[in-house]
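Asks: Turn this into a structure:
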Amino acid sequence: MSFFHRRNENQSNARIHNGAQLITVMHPKSPISEQFRTLRTNINFMAIDHPIKTLALTSANASEGKSTVTDNLAIVWAQTGQKVLLVDADLRRSTLHRTFNLDNREGLTTILTSRAHTIDLNTIIQPSGIDNLSLLPSGPTPPNPAELLSSQRMKDFLKAARERYDMVIVDVPPMLVVTDTQVISRDLDAVVLVVKQGQTQKLGAKRAVELLKMAHANLLGYVMNDVVSDGSAGYGYGYGYGNDGDDE
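Replies: A predicted model of the protein is given here:
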């Protein structure tokens, strides 16, 4: 199944809304932005033996910061000069179109529900206004997200995206809310779990890890979000990696 017809090099001056979430754009030299670059570097180190071209970030429950971490990680990846596609696969609670002020009338669900053999993704994938970063919003909310994400159509899309982009970063739903992430994680090269300091419960994080292991996902570890450290203003990001999910 063919998705891409031609390469689109057109860059957009699209204005980014909710800029406070995109600290890697607004304050690229800040300590928090540097932590996102460190996270990117750590993931690259873990990909030496097994290249990672499709990466998802998830969380145990909603409102733990996974979309903010996902968006900023995609930005710092694009800042290295690599071609990055950021995909909103949280089909039930999408945020990408609001963060980047996108038209969400077409998106991932348009691709997955189309009966056409060939789709020109240049008409659906949108520029971000950031060099090397392209965006695919979720599109209209479907009645069957899990079925769409586990479909052959989704596998074909990921294959096509891997061929066109250096990195495909996917924002997926929380693990304990719906089954969507379990069904797609097995088709991705790696998954990172986002946990929020002071909010994510230890049992919730452990259960999320169990579900990912059951799905045979390549779980790299976790990112600690919203870390408060000495001298901070109570806002920030930490990073870390672990294999057992025992730490919050």
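Asks: For the rest of this, base every contact and every neighbour count on C-alpha atoms.
Replies: Will do.
Asks: list the buried ones in stretch 188-204?
Replies: Buried positions in stretch 188-204, judged by neighbour count with 16 or more other CA atoms under 10 Å: 188-197, 200-201, 204.
Asks: Could you report the separation of the residue nearest to F36 when sequence neighbours are not counted from L55?
Replies: The spatial neighbour of F36 that comes closest, neighbours along the chain excluded (CA to CA, 6 or more residues apart in numbering), is L73 at 5.9 Å. Counting by CA to CA, to the nearest Å, the separation of L73 from L55 is 11 Å.
Asks: Tell me which other helices or strands the longest helix along the chain touches.
Replies: In the chain, with assignment by DSSP state H, the single longest helix is helix 31-45. If you count contacts as 3 or more CA pairs under 8 Å, 6 or more residues apart in numbering; DSSP states H and E, helix 31-45 packs onto helix 23-26, helix 66-78.
Asks: tell me what the next helix or strand after that helix is packed against?
Replies: Scanning forward in sequence from helix 31-45, with DSSP states H and E defining helices and strands, the next element found is strand 54-59. In this structure, strand 54-59 packs against helix 66-78, strand 167-171, strand 190-196, with contacts taken as 3+ CA pairs under 8 Å, 6+ apart.
Asks: between the shortest one and strand 190-196, how many degrees?
Replies: Think strand 167-171. Between the axis of strand 167-171 and that of strand 190-196 there is an angle of 40 degrees, by axes from the mean of the first three to the mean of the last three CA atoms, to 10 degrees.
Asks: which residues are contacting strand 167-171?
Replies: By CA atoms under 8 Å, 6 or more residues apart in numbering, the list of residues contacting strand 167-171 from outside reads 52-58, 66-67, 70, 74, 82-90, 161-162.
Asks: Another sequence for comparison is provided below:
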Amino acid sequence: MILNKRNRTTIQKSNLVTYLNPDSMISDQFRTIKINIQFLTKEKKNRVFLITSPGKGEGKSTTTANLAVSMAQQKQKVLLIDANLRNPIIHSIFKVPNEIGLTNVLTGKTSFAETVCRTEIGKLEILTSGSISFNPAELLGNELMSDLLQRVVNSYDIVLIDSPSVLHYTETRVLANQCDGVVLVLHRERTELEHTAESRRVLDLAHAKLVGAIINESK
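Replies: As a prediction, the model looks like this:
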């Protein structure tokens, strides 16, 4: 169940496996991923991770949501940010409102404290995308985004950012440069090998740190 200052709703999405079926094999795989990432955060220096994919429809947002839940279930304080300002999905997965969110915080219309959604899934909190932005690259590349990450990072064990495709949208490359690490979500059947290689090249050019990949097999 989600609990925040604006409303109270119930999670019903079947693709949030780590919440609905925590003892499943898939949930166990997410716990393994969590442990691998935990090695990177051991010294508390690397806590902001961008989750992206080469293209669309590769299960990136669902993967990010399940990873956030898995981490929160293991007593970590997690902030999940939906930075996919063109086609946000995180609010739909968790059944939370999206009238205000990241864009409203970055434009100074609301504060972070007023906007973040507190959940009953461990210590998981969510910052949805917010109002539609007509220039996501400029908004996410602005120093206000960097300032926001610097302000919140010490309040959480880990910050996960769901972002659009790295090959299609400039804002992902800009944002990746501000994070401690990037995780690439690949679909076993849909992601083409050359797109994976191109994604790595683009991230290198953006001076982003690619720390690993998650292979998704969902239909």
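Asks: related to what we said a few turns ago, deepest in the core, which of the helices and strands packed on helix 31-45 of the first structure is it.
Replies: Most buried of these, by mean neighbour count (mean count of other CA atoms under 10 Å): helix 66-78, with a mean of 24.
Asks: Could you list every helix and strand in contact with the helix or strand following that helix?
Replies: Once helix 66-78 of the first structure ends, the next helix or strand along the chain (criterion: DSSP H and E) is strand 84-88. Contacting strand 84-88 of the first structure under the criterion 3+ CA pairs under 8 Å, 6+ apart are the following elements: helix 66-78, strand 133-136, strand 167-171.
Asks: how big's the offset between strand 84-88 of the first structure and the second structure?
Replies: In the superposition with the second structure, the average deviation recorded for strand 84-88 of the first structure is 0.5 Å (mean CA distance after the TM-score superposition for the first structure).
Asks: Which part of the second structure matches that strand?
Replies: Counting by TM-score structural alignment, strand 84-88 of the first structure pairs with residues 78-82 of the second structure.
Asks: roughly how far apart are the aligned partner of V170 of the first structure in the second structure and I35 of the second structure?
Replies: Aligning on TM-score structural alignment places V170 of the first structure opposite I161 in the second structure. The span separating I161 of the second structure from I35 of the second structure equals 18 Å under the rule CA to CA.
Asks: what sits against whatever residue of the first structure lines up with H187 of the second structure?
Replies: In the first structure, H187 of the second structure lines up with K196, judged by TM-score structural alignment. For K196 of the first structure, the contact set (CA under 8 Å, 6+ apart) comprises 64-65, 224-227, 248.
Asks: which one is K196 of the first structure nearest to, not counting chain neighbours?
Replies: Nearest non-adjacent residue to K196 of the first structure (CA to CA, 6+ apart): N225, at 4.6 Å.
Asks: Near the residue opposite the one you found in the second structure once aligned, how many other residues are there?
Replies: Using TM-score structural alignment, the equivalent of N225 of the first structure in the second structure is N216. A count of neighbours around N216 of the second structure, defined by other CA atoms under 10 Å, yields 18.
Asks: ditto for R151 of the second structure
Replies: Other residues within reach of R151 of the second structure by the criterion other CA under 10 Å amount to 11.
Asks: hang on, it in a helix?
Replies: Yes - the secondary structure assignment for R151 of the second structure places it in a helix, going by DSSP: H, G, I helix; E, B strand; the rest coil.
Asks: Please pull up the equivalent of it in the first structure.
Replies: In the first structure, the residue paired with R151 of the second structure is A160, using TM-score structural alignment.
Asks: try S92 of the second structure
Replies: When the two structures are superposed using TM-score structural alignment, S92 of the second structure falls opposite R98 in the first structure.
Asks: Check the mean deviation of the helix or strand hosting its match from the second structure.
Replies: In the assignment (DSSP H and E), R98 of the first structure maps to helix 96-99. Relative to the second structure, and after both are superposed, helix 96-99 of the first structure has an average distance of 1.0 Å to its aligned residues, where the measure is mean CA distance after the TM-score superposition for the first structure.
Asks: What lies in contact with the helix or strand following that helix?
Replies: Later in the chain than helix 96-99 of the first structure, the nearest helix or strand by DSSP H and E is helix 108-113. Outside of helix 108-113 of the first structure, the residues within contact range by CA under 8 Å, 6+ apart are 87-89, 91, 119, 136-142, 148, 151, 153-154.
Asks: Tell me roughly how far stretch 60-73 of the second structure lies from the first structure on average.
Replies: On superposition with the first structure, the mean distance recorded for stretch 60-73 of the second structure (mean CA distance after the TM-score superposition for the first structure) is 0.7 Å.
Asks: Return the residue of the second structure aligned against D131 of the first structure.
Replies: Going residue by residue (TM-score structural alignment), D131 of the first structure aligns to G122.
Asks: my guess is that match contacts Q73, does it?
Replies: Yes - with contacts counted by CA atoms under 8 Å, G122 of the second structure reaches Q73, the gap being 5.3 Å.
Asks: re earlier: where in the second structure does the longest helix of the first structure align, residue-wise?
Replies: Under the criterion TM-score structural alignment, helix 31-45 of the first structure matches residues 25-39.
Asks: Alright, I will stop here.
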